[in-house]
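In: Below is the sequence, then the predicted model.
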Amino acid sequence: MRITTKLLSAGLISLGAALSVGTASAAQCGGNDGAGFDAWVQNFQAEAVSRGISQRTASAALAGVSYDRRLIAYDRTQRPFKLTLEQFIAKRAPASLISQARSRIQKNKALFDRVEARYGVPAPIIATIWGMETAFGAIQGSKNVFNGLATLAYDCRRSDMFQGELIAAMTLVDRGDLTMSEMRGAEHGEIGQAQFLPSSYLKYAVDGDGDGRADMVRSSADTVASIANYLKQKGWRAGGGWEEGSANFAVLSEWNKASVYQKAIAYAATRIDEGSTAAR
């Protein structure tokens, strides 16, 4: 899941507190260069504590963060979403992904059946998203999510959104969902096998393996269930198709606003479903 859509269930800190810096009372952005970044970080640390984050977590999260000019340059372009559909499919939903997805569905049929029964989202859609996001958990990213989120929260382009995500990331640690060492992911702060932004992780991540914890970093079952829960909460209709123009295709825009991404999901899921049907 990329930054174009991922904008918490109740925890030790309420949803309102976790996102309050993303509202009208948000801290000021720092600027469009890194000149004032260090001073802004110190101010934001105090802001986080005033909004309910523990001093320990706020200090640890922001310790050593630095302004990432390369991330800002990338955020301005989002090149992957400027590809044609054919180029994007070749890059993100190739034949190898479709084959792996079919294999995973077959090997984990009981899990996918249980998840579909509960959330109404079919296996091909879930497996496509899982594969496109992280190659089924193999590529989750190794960036310090606090560094990227702090950089984007400081930048004035989308400061309110990323200040909210920065607080949500701290909330994940404060609440015990993830440890500080587990807060590694993609450049914009996406975490885990489905690349949820922190606020979406808090709101939509669920326990799919029954161990009492929603862990999308290590648990494939939690990832599968969380993807399905996200789509259900966004309006996915059980039993419906996902062809372009359908109600469920429109729900894919809640996963990613880029039309090329939505079309690639629908294409790959259809290919996976065709192969799975033929194998039965």
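Out: Done, it's in.

In: switch to C-alpha atoms for all contacts and neighbour counts from now on
Out: OK.

In: And what about Trp242, helix, strand or coil?
Out: Taking DSSP: H, G, I helix; E, B strand; the rest coil as the rule, one finds Trp242 in the coil state.

In: so how many other residues sit close to Phe112?
Out: Other residues lying near Phe112 total 24 when counted by other C-alpha atoms under 10 Å.

In: Please enumerate the helices of this structure.
Out: Counting by DSSP state H, the chain has helices at residues 15-19, 37-50, 55-62, 69-77, 85-92, 95-107, 109-119, 123-134, 145-154, 159-175, 198-204, 220-233, 247-255, 259-279.

In: Distance to Thr5 added to these, as JSON lines?
Out: Shown next, in JSON lines, are the helices of the chain (distance: least, C-alpha to C-alpha, whole Å):
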{"stretch": "helix 15-19", "distance to Thr5": "16"}
{"stretch": "helix 37-50", "distance to Thr5": "24"}
{"stretch": "helix 55-62", "distance to Thr5": "24"}
{"stretch": "helix 69-77", "distance to Thr5": "14"}
{"stretch": "helix 85-92", "distance to Thr5": "18"}
{"stretch": "helix 95-107", "distance to Thr5": "23"}
{"stretch": "helix 109-119", "distance to Thr5": "20"}
{"stretch": "helix 123-134", "distance to Thr5": "13"}
{"stretch": "helix 145-154", "distance to Thr5": "15"}
{"stretch": "helix 159-175", "distance to Thr5": "11"}
{"stretch": "helix 198-204", "distance to Thr5": "9"}
{"stretch": "helix 220-233", "distance to Thr5": "12"}
{"stretch": "helix 247-255", "distance to Thr5": "6"}
{"stretch": "helix 259-279", "distance to Thr5": "12"}
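
In: here comes the other one, which I'd like you to weigh against the first:
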Amino acid sequence: MSISRRHFALGAAALGLSACTNQVLKDPQRSTVSIAGLPADLKPTPNAGYDAWVASFRERAVSKGISSATLSSAFRNAGYLPGVIKRDRNQAEFKRSLEDYLSIAASDERITKGRAAFGRHRATLTALEGTYGVDAEIICAIWGLESFYGERRGDVPVISATSTLAYDGRRGAFFEKQLIAALQILQSGDTTASKMTGSWAGAMGHTQFIPTSYQAFAVDYTGDGRRDIWDDDPTDSLASTAAYLKRNGWTRGVRWGAESGPGAPAGKIIQPQVGGPKFAVTSNFNVIKRYNNSDSYAIGVGHLADRIGGGGPLRGSFPPDEYGLTKKDRIAMQEALTARGFDTGGSDGVIGPKTREAITSYQGSTGQPQTGDPSVSLLRSLG
């Protein structure tokens, strides 16, 4: 079996960061709420084709050892989720620059919350480092990128999500495998169908394990007889992440890497963004990439871990973007737009949909062509 963890959804994601290969950071998923709080398209909808597929699937599940009782319990409140298909079809196919990625992955808020979360769970994280050899700050940083320290674990019922995607057929074999694994998890008693929630693509818990990765790597660190990655207590999730990294070759005592220069460990030199900082990365950098196969993700984890541990920002600078704007320029533009009543959704220097909407509205209000694109001239006009 290939030891790798697969993410799918860019999901509400700009940071809860998923699906990917060098993708955008997924926005951390929405905080856990009852199914009543889900969008209408993520609630079960009648679908005769889906019902027929489930009926035929039951026979295949039984042949793989899933009991009738487990199937009945799992599918009692499950159903076809049209919003899952919509999100699967609409995954963005683009990359963020490393500068933008780090602006989100290691934002001031994520650093502040990470230090607070580390303080609350210091004993657990330190114990996990001792047991598995994985740096406590690295475990905490993955937690921060995957679910914003547990605040955004995902609310979508996993049985409904995986069965909908298996029925849809675009990646039917893969998601039927995830559905079987989810049913096996339920049958083992680790959780219940009502508690088994996650992203729209079936990634679960504080550190977003898909069902097959859960089966391969999840651990019962608390010793209560259940590998409970869904509980508000993140212990089993954090331990499972440490176990995952150890099983994938993490070397105790070796840093992930660092910005190239004095004090950086010996390792391969990479420069993910032309004109930006260079990094010296070690074998443990590649282990982080087994969690999400992206240089930006691995640097995001490593840099956030360093910041949680008290380290400072990167020393190197990034070049102006395609519009000729530096991050400082983009922040100034967002602040000026917001001050004029055009909400950019924050001033982080990242040009996302909200900022483009604000630019478009501002351009319309001043008689300019409504392109939604930032520019030096736009910044000057906001002067």
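Out: Looks like it arrived, so ask away. None of these values were measured; they are calculated from a predicted model.

In: nearest to His188 of the first structure, of the helices of the first structure?
Out: helix 145-154 (5.6 Å; C-alpha to C-alpha).

In: The second structure: matching residues for that closest one?
Out: Helix 145-154 of the first structure corresponds to residues 158-167 in the second structure, going by TM-score structural alignment.

In: Just say helix, strand or coil for Thr355 of the second structure.
Out: helix.

In: So it sits against Gln334, correct?
Out: Yes. With contact defined as C-alpha atoms under 8 Å, Thr355 of the second structure counts as touching Gln334 (7.0 Å).

In: Once you drop chain neighbours, what's closest to the most centrally placed residue in the first structure?
Out: Ranked by distance to the mean C-alpha position of the first structure (C-alpha atoms, centre = their mean), the top residue is Phe196 at 1.6 Å. Leaving aside its sequence neighbours, Phe196 of the first structure sits nearest to Glu190 (C-alpha to C-alpha, 6 or more residues apart in numbering; 5.1 Å).

In: Against Leu85 of the first structure, how distant is that neighbour?
Out: As judged by C-alpha to C-alpha, to the nearest Å, Glu190 of the first structure and Leu85 of the first structure stand 23 Å apart.

In: more crowded one of those two?
Out: Neighbours per residue, other C-alpha under 10 Å: of Glu190 of the first structure and Leu85, the larger number sits with Glu190, 30 against 17.

In: I'd like to know how far that one sits from Thr179 of the first structure.
Out: Noted for Glu190 of the first structure: a distance of 15 Å to Thr179 of the first structure, by C-alpha to C-alpha.

In: Same check on Arg104 of the first structure?
Out: The gap separating Arg104 of the first structure from Thr179 of the first structure is 28 Å, by C-alpha to C-alpha.

In: And those two? Which one has more around it.
Out: Higher neighbour count among Arg104 of the first structure and Thr179: Arg104, with 15 against 12, using other C-alpha under 10 Å.

In: ok, now which ones touch that one?
Out: By C-alpha atoms under 8 Å, 6 or more residues apart in numbering, Arg104 of the first structure lies in contact with Ala127.

In: That one -> the second structure?
Out: Checking TM-score structural alignment: Arg104 of the first structure goes with Ala117.

In: gap between that match and Lys95 of the second structure?
Out: Taking C-alpha to C-alpha, one finds Ala117 of the second structure at 29 Å from Lys95 of the second structure.

In: ok, now Ala123 of the second structure?
Out: Ala123 of the second structure is 37 Å from Lys95 of the second structure, by C-alpha to C-alpha.

In: between these two, which one's more packed in?
Out: Neighbour count, other C-alpha under 10 Å: between Ala123 of the second structure and Lys95, Lys95 has more, with 15 against 12.

In: So what does that one match up with in the first structure?
Out: Using TM-score structural alignment, Lys95 of the second structure pairs with Lys82 in the first structure.

In: so Arg171 of the second structure touches Leu165, yeah?
Out: Yes. Here Arg171 of the second structure reaches Leu165: they are 7.1 Å apart, a contact under C-alpha under 8 Å.

In: What's the local residue count around Val224 of the first structure?
Out: 28.

In: do Asp233 of the second structure as well
Out: Using other C-alpha under 10 Å, Asp233 of the second structure has 14 neighbouring residues.

In: Could you do Ala60 of the first structure as well?
Out: Ala60 of the first structure: 14 neighbours (other C-alpha under 10 Å).

In: ok, the alignment partner in the second structure of it - contacts?
Out: Residue pairing (TM-score structural alignment): Ala60 of the first structure is matched to Ser73 of the second structure. Listed by C-alpha under 8 Å, 6+ apart, the contact set of Ser73 of the second structure reads Ala193.

In: circling back: can you tell me which of the helices of the first structure is nearest to Ala214 of the first structure?
Out: helix 220-233 (5.9 Å).

In: now the closest one: which residue numbers in the second structure?
Out: Taken onto the second structure by TM-score structural alignment, helix 220-233 of the first structure occupies residues 234-247 there.

In: Contacts for that stretch next, please.
Out: The contact list for stretch 234-247 of the second structure, computed with C-alpha under 8 Å, 6+ apart, reads 124-125, 128-129, 132-134, 139-140, 143, 150, 205-207, 217-222, 227-230, 287-288, 291.
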